[in-house]
Structure formats: structure tokens, C-alpha cells
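A.B. asks: A structural model of the following input is requested.
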Amino acid sequence: MNTDEKNRYFQELAHNLQHEGFTVKPETEDGLLPVDLDGQRLCQITETSGVRYWKEDVASDSRQEALDRVTAITKSTAEYMRQMETAPQLTASGLTGDYRLLADFNNVVLAGHPTRYGVQFVTWERVRERTALHQGHYHGPDIGLESYTAAKRDFAARSGLVPRSALFTPEQMTEIYRCIHETLDGNCPITEERQKCLESTAEQIEHSVPDLDERVALSNGKELEYADALFAESNGMQFGI
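C.D. replies: Take a look at the predicted model:
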């Protein structure tokens, strides 16, 4: 990786980490990218996507979970930035700008478009004997790493690589996650095998939906509002303005 490639990678990684609430400091003299959380040192990232840390900085469960999240973001960002550096330019009638062809299957393409705010991902259908593009679906870059995750999911479904019925939306996974924890936290007895299966499924969803906590809180809030409305209605209560 040359200097320009490293700078582009670190810039993109900083964008994704900051979107998740981490603080990214300037690159050190040793070529490492320092990452802080809540004003305290968490780890340092190498240009090869390695994550270095001190044990005392991840002593609590919450700090360890934060380190795991940084590691996941680092690996995924490195994955698509390596592709961006080697992918050919996407050419089509009427298309202008820097678009890299990341995937092409069944007349559907996945492209990456570098911007000053991070990489934007787009899926298109090829039309007119593959000379033009149609119906672009744009992902990010304002939502951080979720742009890449959503674009891959969109490409897999549009191209037929994966049946749409086999893919769950973030909203669906949020409700599945809530149902899992309602079962795990409930009083009904469950077998050890089922408990392990539910716990592993919940963990998988946690890694698949970056803003899961916010989605769960929003879903819980709406349900509480609905319950309050039902209670008020059943008791004949009326609220004036």
C-alpha cells in the first residue's frame, strides 16, 4: 500500500468510525491511526487493518465491545477500499464522474463512487445491450459503513444472487432481536440448546445492524405509546389540547 492509498484508507476509516461515535486522532509518526472513546485511548489501527491496544484500555465489557466494533469496522472498510483501488472504471452512456465497478452479475452492477464525505455505493441495471444504466439505488455516504452493507444486500437481491425472500430488512431484524430477548428474559423454561441458538442469533443481528440500539429504542418507544393509548381508551380517558 503506497502513501496515497493509505491516506485514502485512513480517511475513509475515520469517517466510518466517527459515524459510530469514536474519536479519531491524527496519524502518529509511526503511521498508526489512534482511536479514542469517551475521551480515553482505545486502540491504534495499522495501514494493513491491524488493531493494536493495551489491555488496561479494554478492561471492562463495554470497552471490549467497543474494541470489537472498531475491529469489525476496520476490516469491512479495508475490504471495500482494497476493491476501490483495483476496480476498473465503470463506463456507460451518460455516466460522468469517478465510478469504480465493484461487481457485475446478471446485468446488475455495484459501483463505488469516492466523495469528500466518504464512498457512495450505487447499484444499477444495465440496459440497451449493456451500454447504459437504469434505476440507480444510492447508498450513503452519510450513514457510514451501513452504506456498504446495504449496497451489498441490494446488489445480491437485484442481481438474483440471493432470493429477496432470504434477506431480512434492518426493521425486520430489529423486531426479531426484540422477540429473542423477550423469550430469553421471560419466565418460560427453554432448553439449553434453544437458549444457545437464540443467543447466537441475537449476536449475529448485533453485528449485522450497526444502529440496532437506536432501532430497538425507537420500536420500544412506539409500543409504549401504543399501550398508553390503548389504556387511555379502555378507561374512557380523553386528552385535551
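A.B. asks: for the rest of this, base every contact and every neighbour count on C-alpha atoms.
C.D. replies: Will do.
A.B. asks: now residue 110: how far from residue 179?
C.D. replies: Here residue 110 is placed at a distance of 34 Å from residue 179 (C-alpha to C-alpha, to the nearest Å).
A.B. asks: what sits against the residue nearest the centre of the chain?
C.D. replies: Nearest to the geometric centre of the chain sits residue 146, at 2.9 Å (C-alpha atoms, centre = their mean). Contact partners of residue 146, counting by C-alpha atoms under 8 Å, 6 or more residues apart in numbering, are 140, 209-210.
A.B. asks: give me the distance between the top helix by length along the chain and the centre of its chain.
C.D. replies: Using DSSP state H to define each element, the chain has its longest helix at helix 61-86. Its chain's average C-alpha position is 10 Å from that of helix 61-86, according to C-alpha atoms, centre = their mean, to the nearest Å.
A.B. asks: one more sequence to fold, the one below, so I can look at both together:
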Amino acid sequence: MESTPKASTEYLEELRIQLRSQGFTVHCGESRDMDVEYGGSTLCRIDDCGNLGYFAEKIAGKEAILDRIRETVRSTRKYMTLIEQAPPLEAEGLGEGYKLLAEFNGTVLAGHMTEYGAQFITWDWTHNRKSLWQGHYYGAGGDGGGYQAAKQNFAVRSGLLPSSALFTPEQLTEVYRSIHETLDSEYPLTDERRKLLESAAGQIEDVVLDLDKRVDLSNRAELDASHSGGMELS
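C.D. replies: Sure thing, here's the model as predicted:
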């Protein structure tokens, strides 16, 4: 029986950075295993091959949090594999270590490893296609939306998608809240509509990695507005 190959050091370090940026506490052992803690309880362990195992007795009521960890493991592995396998991006004035992840219609999506984690950049080629300009930077360390935000920016800048086809994280947060307000209400729903709403909520959870934090902030802002009368006088 073949053993699972060990994950790269860069991938495991990036995974630690991403988990910590979402509020998880990560304890690393000498074997490179990671214990992921949330709310004072260790929920799961990620081994040096990138496999996730969890403590069943500790996740009761925290399944959604475990799903978020799983999605972070999956998405981080995906973009780190892309960076590792992508060809170098070469342009005048550009340093070493930049990888070409995608290119379309004169726009490029690049990946670059820094001491703070993976960084993603979209650029446009100049007319002679020798140099790049108008860089938009995402990451590192979970800042600026990271890979997901960079992909969306690339799609819009290159003309693959119109900007009106994409929702901001703020918009998705409010849609998510509205979905759950409908699901949790006593309003009668058909099974088909309930499944569609639950599916939409699941998709938003996959896209907005800090969704719990955004929902909490939105709830607090609404409560503050209600306590102050909900009106502002000019």
C-alpha cells in the first residue's frame, strides 16, 4: 500500500497563515502536524501530508466551523499547487519568483511567495508586452481577500466577466443573513425552495472565508442602529 506523500513546507506554512488569519489557534509539533483550536477546544489535526482528522466528541454543534477548516485546507492546497506548477512570469523590472497562473486579453494573474505568505497580483501588459503595469495586489497573510479576490479581479479586468456579475463580500454577507432569516422563520417553504436557499447559503460559505466575522459585525451594527432609534439626523 502506497503512503501519502508529505506536503510541501510552503503549503503547510501557508495553511497555518490562512487558519490563523481566520481566528483559529494553530499549534505545530515537531512532526509538522498541526492541531487547530477554536474557542479553547482542539477541533482537528492536520498531518504533514495535509490530511485532516477531527475529534468527534469535540465538534458537536461546531460542524460548520469544521467545514470552514476543510474548505481552507482544500482551497489553500489548490492555489499552492497552481503556484508550484505554474511557469515563471518574466517581464522587464520584475523580480524572481513570480509565477504565471492565468493570462487572457492582455491581463495576467500572478502568484508570488513572500515571507508573509502567498500574494496574488493582476497586471496588464504594456503595448510592447515587455513590461507590466497597473498592479492590483491581494494577500499576503489573508489580507485583501487573497486568491479568491484576485481571481475575481482578473476575470473582470480581462473581460471574462462583467463587474455586474460579481457580488462583493459585503453584499454576499447580507444575502446570507437574509437567507437564514427566511429559513429560520415560520413562513411556509416548499422543499424545493428550502433546498435552493440552503444550497445558496453553502456556496456563500465557501466563497467568503471570514463570513462568521462579517455576519457578527453586521448583526452588531443593526442592533446598535435599533438601540439608537435607527435614524440619523442631519
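A.B. asks: shared with the second structure, which of the contacts of residue 146 of the first structure?
C.D. replies: For these, the aligned pairs still in contact in the second structure (both residues aligned by TM-score structural alignment, their matches' C-alpha atoms under 8 Å) are residue 140.
A.B. asks: the counterpart of residue 178 of the first structure in the second structure: what secondary structure?
C.D. replies: Using TM-score structural alignment, the equivalent of residue 178 of the first structure in the second structure is residue 177. Secondary structure, DSSP: H, G, I helix; E, B strand; the rest coil: residue 177 of the second structure is helix.
A.B. asks: for the first structure, what spans make up the strands?
C.D. replies: Counting by DSSP state E, the segments of the first structure that form strands are 23-24, 33-37, 40-45, 51-52, 100-105, 108-115, 118-127, 132-139.
A.B. asks: hmm, back to that, make TSV out of the contacts of residue 146 of the first structure and add distance to residue 222 of the first structure.
C.D. replies: TSV is the format used below for these (distance: C-alpha to C-alpha, whole Å):
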residue	distance to residue 222 of the first structure
140	27
209	19
210	20
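A.B. asks: which one of the strands of the first structure is the most hemmed in?
C.D. replies: Greatest average neighbour count among these goes to strand 118-127 (a mean of 22), per mean count of other C-alpha atoms under 10 Å.
A.B. asks: put the buried members of the contacts of residue 146 of the first structure into a PyMOL selection.
C.D. replies: Here is the PyMOL command that picks out the buried ones among those, judged by 16 or more other C-alpha atoms under 10 Å:
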select buried, resi 140+209+210
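A.B. asks: nearest to residue 39 of the first structure, of the contacts of residue 146 of the first structure?
C.D. replies: Closest approach to residue 39 of the first structure among the contacts of residue 146 of the first structure (C-alpha to C-alpha): residue 210, at 21.7 Å.
A.B. asks: quick revisit: right, and the match of residue 178 of the first structure touches residue 215 too?
C.D. replies: Yes. At 7.1 Å, residue 177 of the second structure counts as touching residue 215 under the criterion of C-alpha atoms under 8 Å.
A.B. asks: overlap in contacts, these two.
C.D. replies: With C-alpha under 8 Å, 6+ apart, residue 177 of the second structure and residue 215 have no common neighbours.
A.B. asks: on that earlier part again, what residues are up against the match of residue 178 of the first structure?
C.D. replies: residue 215.
A.B. asks: what do you get for residue 141 of the first structure?
C.D. replies: 117-121, 147.
A.B. asks: swap in 10 Å and give it another go.
C.D. replies: Residue 141 of the first structure makes contacts with 15-16, 113-121, 147-148, as judged by C-alpha atoms under 10 Å, 6 or more residues apart in numbering.
A.B. asks: any idea how far residue 2 of the first structure is from the closest residue to it other than its chain neighbours?
C.D. replies: Among residues not flanking residue 141 of the first structure along the chain, residue 120 sits closest, at 4.8 Å (C-alpha to C-alpha, 6 or more residues apart in numbering). Counting by C-alpha to C-alpha, the gap from residue 120 of the first structure to residue 2 of the first structure is 23 Å.
A.B. asks: now do residue 134 of the first structure
C.D. replies: 36 Å.
A.B. asks: what do you get for residue 178 of the first structure?
C.D. replies: From residue 178 of the first structure over to residue 2 of the first structure (counting by C-alpha to C-alpha), the distance is 45 Å.
A.B. asks: kindly report the same for residue 93 of the first structure.
C.D. replies: Residue 93 of the first structure is 33 Å from residue 2 of the first structure, by C-alpha to C-alpha.
A.B. asks: out of these two, which sits in the more crowded spot?
C.D. replies: More crowded of residue 93 of the first structure and residue 2, by other C-alpha atoms under 10 Å: residue 93, with 10 against 7.
A.B. asks: just give me the match in the second structure for that one.
C.D. replies: Checking TM-score structural alignment: residue 93 of the first structure goes with residue 92.
A.B. asks: contact partners for the residue nearest to its match when sequence neighbours are not counted?
C.D. replies: Leaving aside its chain neighbours, residue 92 of the second structure sits nearest to residue 131 (4.9 Å; criterion: C-alpha to C-alpha, 6+ apart). Applying C-alpha under 10 Å, 6+ apart to residue 131 of the second structure gives the contacts 90-94, 123-125.
A.B. asks: hmm, try it at 7 Å
C.D. replies: Residue 131 of the second structure sits next to 91-92, 125 when contact means C-alpha atoms under 7 Å, 6 or more residues apart in numbering.
A.B. asks: now swap in residue 147 of the second structure and tell me
C.D. replies: residue 120.
A.B. asks: mind redoing it with 10 Å?
C.D. replies: Each residue near residue 147 of the second structure by C-alpha under 10 Å, 6+ apart is listed here: 75-76, 79-80, 109-111, 118-121, 138-140, 153.
A.B. asks: burial count for the equivalent of residue 164 of the second structure over in the first structure?
C.D. replies: When the first structure is aligned by TM-score structural alignment, residue 164 of the second structure is paired with residue 165. If you count neighbours by other C-alpha under 10 Å, residue 165 of the first structure ends up with 7.
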